[in-house]
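Trainee: no sequence on this one, just coordinates:
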């Protein structure tokens, strides 16, 4: 089924310039800093990530019209009836039921409700006083996981209910009342899907169960990462989100190591990782069951490895020195492309960097080695390694990601179906004509003009709100593009090749969106953010090298970025706060969340 686009340190001592050290071993200080940052991030990201409490059993009537009666034990002023939209017998099935209440010895219609969502509590307002309720199946094969009755003024399930009459041949009617402790009074992101989790979280579960996947507009690997969390923790909100959170935490050491490799100092490495840690979009994208975080992780990692080749590859060195980073970069490219096609842009950037390095080597060493020896001893082996690394390895990884698709029970899928899916994905993304209130053009993304509103709570007390929006930390994004431009100018004047990888990565993750005519969102800029941050750190390094007292300004900048993350945390995490607090965070009219 196709998916519509929807719905958010240690301080440096001397700061003299130091060349890029592509090959280095992290020291004890580096390991401690990275470990501390990962732990701190997880301590911030894991609370209220999701719930383990999910109704699992169901009452499933076999025929239309089957019913059961709930005896409430006494006359009860009923305010709400909650029902859980879960998985029905390994299926996400849209079904409907009628709800009646007894008055003066007769049942009268009260409400009609549909199970048209997945893994979330929903409710119907009642506003009646009764001692009995009747549930009637409007469709055959429908299922209810759990039913909860709230008495007026109460926030906990009504105790003492029992099934007093049954007209059903369906499965286990007592299952409708056997998991009352899983009830959450406020249906929220903590206990259910929100935004596009309904596509990726659902499809991840279907891959585990060898079912036909619901969402097929992206390659499978990102959803398989999500499925790994479900396999360990169950089909609950914590289970379908934990993999993305762990990848978000793992991105911090990658940024640290990249900064260490580029700038040679632990302080600047810390700056790179810290700015990523407090970026709003990194936080929201790692706490939702979407696939972007996996693509961004592998894109950043592949450029980390290709930097070694671009800076250090030399015809005079053993071919292994060139082969290892190419192979590792190819593995990351394959994993990224099999997660989301944004990695294909990165593959084009890698091809350009390899071509530039080969040309440079030919120009610098053909006189010393001779054209014949250069070709046979260096150029041809590197080309062979590149073909293996960026064609063979990614192709194998990409095809292996489709194994769950080939193993769907009751269906026969083959290689031609995989090829057809690639064409379908291309046609979908290239031909999408939908509109959306939170879409935005590519040029506006670094300006942080249009957040994507992922979630807002319903049913809270007046004056209280819970919301999640995906956008950038203004301290990082509003200074990002000027920092990229400044970094390009400085590096060009100083002829610093180490930054060419970063500029290429940023350009290939951002500029292709200029030519995309379909619906786009600010989170499409996410894959360019790590390289924008590395440009900012480069400018920081250059400023501290020229003006030592600039370290005070740098410390102030990092502090502002961290404070903004703390201030905006409720709008990024879904924390329940006063409506007035969220209102004060809307700095721009276009910031709707």
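Mentor: Noted; the coordinates are in hand. Given the structure is predicted, the values throughout are model-derived calculations rather than measurements.
Trainee: going forward, measure contacts and count neighbours with C-alpha atoms only.
Mentor: Will do.
Trainee: in what helix or strand does residue 128 lie?
Mentor: If you go by DSSP states H and E, residue 128 is part of strand 120-137.
Trainee: to clarify, my last question referred to residue 112.
Mentor: strand 106-115.
Trainee: who are the packing partners of that strand?
Mentor: Other helices and strands packing on strand 106-115, by 3 or more C-alpha pairs under 8 Å, 6 or more residues apart in numbering; DSSP states H and E, are strand 95-103, strand 120-137.
Trainee: hold the first one in mind and look at this next one:
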């Protein structure tokens, strides 16, 4: 055994050259599998950005050099060897233009479906009655105020005199309502386009971000564009983007946080390769001491950004807490496996001591500070709901806590009790298990017309907005989730694990409240991860770059038929997503299940 070579890596005579994302003879289970060994063929006819085919020459060089650096252990911990083992690569320069252009094109398609006729219908619909009026109140005073009875009729006419001076009790944090207020500030509070502008904007940006995330995860411009296209044309996402509710913002900030952590994953591995190589291979000798726990990786700026994004997610709805918890754990597991792959002996302890604590500090306090900052309007006011509760209820036990924080805590405790005890009946409530098949989509708006009214040219017409997804995307997505569970169990593929983590954070918490009144449109929070599941399965169907041409052609035909069918179905269902006036009989053709009515 070479001098200074750490014994936990085994005999150098038996160690094989590592695959792109594996480590030779490293002990322990694999929380995160090799992405090179079991990677679907995620590429088009030409090599995709970062795909093993696109970096095959680099991979072959690493393998050719394998026997040499195994015989000379110091070479196992050079920056080049560590970078190869950790799976760090860049897109070829010839494909970098498409890396940005393909997601942008899908976002343009989605933007057109979201912004065209955004002001229709020209009135408050469904829960806009709460959030749009709250947003107007924010623009006036920085907190929610009550409205007089029948305020909607006046509000729809652009008359806002029914806003009262008394504080209103609300149970959702401010961020989503401030986002809605931004559009109203830009275009005026009397503009229905302005009411919905922010929802349409973040819905469109989410398409772009999701496509970039898919490209990075699957190393394929083609599959990145596929993810963007599916998200762009899905009806559930379109309806949420055309309506000023809060859940579209929950989805956006959760997706943003996930994307930031994905960037942090690569950044952390680059830092690990650079710092470990400088420690472990100094003077051409392997320093075993440096390989016990590994180095500290410094301030992780992308992780801090994720903390801000997830704080905004929580500041929209408290359901964002689950994304913070799940994504934080996921990020630590990624770091843990990176240290294992790199050859750190005590990779669990090294991760906890040098990554885990720092990850907690980078995300949880940052998210908490961001959340508190979102309540600035409440803090600055004197008349907001419960603002003076602490003054009116002095405490000898908690008197050292500032009155503003005590008051906010009391406000939150009453809101929590409201959420956990919410069990009122509603015609469109939907158990979370039914979301897989869209068992009870929510009707946001419906208006019936007679011949000659509202552009109706037949006896009876209907204009509707139903939060119904594209059936092929949603039913296919449910199957794709099941496939990914199998993939993760069989291969421990890190991408399958990450997708399932995002899905679980958005779905599983609702299973613990079976008696609570919940709705299908909450599922928008995990829809991007369902899309990623579909795309990963489609990548498997496409086959690998090295597969026989007939295999690739068959895969391309199947994927092409799936995408064409999805687009055709979206064209068919679009009228009931965008409140278009259509014959009532044609509307009935869209109600495939009785529970969709």
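Mentor: Okay, I see it. What you see is a predicted model, and the numbers here were worked out from it, not measured in a lab.
Trainee: TM-score for this pair?
Mentor: For this chain pair, the superposition-based TM-score is 0.69 by TM-score structural alignment, normalised by the length of the first structure; 441 aligned residues with a C-alpha RMSD of 2.7 Å.
Trainee: mind checking the SS state of the equivalent of residue 364 of the second structure over in the first structure?
Mentor: Using TM-score structural alignment, the equivalent of residue 364 of the second structure in the first structure is residue 391. Classification of residue 391 of the first structure by DSSP: H, G, I helix; E, B strand; the rest coil places it in helix.
Trainee: quickly find the element holding residue 12 of the first structure.
Mentor: Going by DSSP H and E, residue 12 of the first structure is not part of any helix or strand.
Trainee: typo on my end, it should be residue 339 of the first structure
Mentor: Going by DSSP H and E, residue 339 of the first structure is not in any helix or strand.
Trainee: and residue 520 of the first structure, what pairs with it in the second structure?
Mentor: Per TM-score structural alignment, residue 520 of the first structure is aligned with residue 518.
Trainee: ok so, going back, now the strand holding residue 112 of the first structure: which residue numbers in the second structure?
Mentor: With TM-score structural alignment as the criterion, strand 106-115 of the first structure doesn't align anywhere.
Trainee: now that strand against strand 120-137, angle please.
Mentor: 140 degrees (axes from the mean of the first three to the mean of the last three C-alpha atoms, to 10 degrees).
Trainee: which residues sit against strand 106-115 of the first structure?
Mentor: Contacts to strand 106-115 of the first structure, defined as C-alpha atoms under 8 Å, 6 or more residues apart in numbering, come from residues 85, 93-102, 124, 126, 133-134.
Trainee: from those, pick the one nearest residue 147 of the first structure.
Mentor: Ranked by distance to residue 147 of the first structure (C-alpha to C-alpha), the contacts of strand 106-115 of the first structure are led by residue 85 at 10.2 Å.
Trainee: which position in the second structure aligns with the closest one?
Mentor: Match for residue 85 of the first structure (TM-score structural alignment): no aligned residue.
Trainee: give me the distance between residue 85 of the first structure and residue 356 of the first structure.
Mentor: 55 Å (C-alpha to C-alpha, to the nearest Å).
Trainee: which one's more surrounded, these two?
Mentor: Remark: of residue 85 of the first structure and residue 356, residue 85 carries more neighbours, 25 against 13, as counted by other C-alpha atoms under 10 Å.
Trainee: how close does that one get to residue 95 of the first structure?
Mentor: 10 Å.
Trainee: now do residue 366 of the first structure
Mentor: Taken as C-alpha to C-alpha, the span from residue 366 of the first structure to residue 95 of the first structure is 72 Å.
Trainee: looking at these two, which is more packed in?
Mentor: residue 95 (20 against 15).
Trainee: from the centroid of the second structure, which residue is nearest?
Mentor: residue 255 (2.4 Å; C-alpha atoms, centre = their mean).
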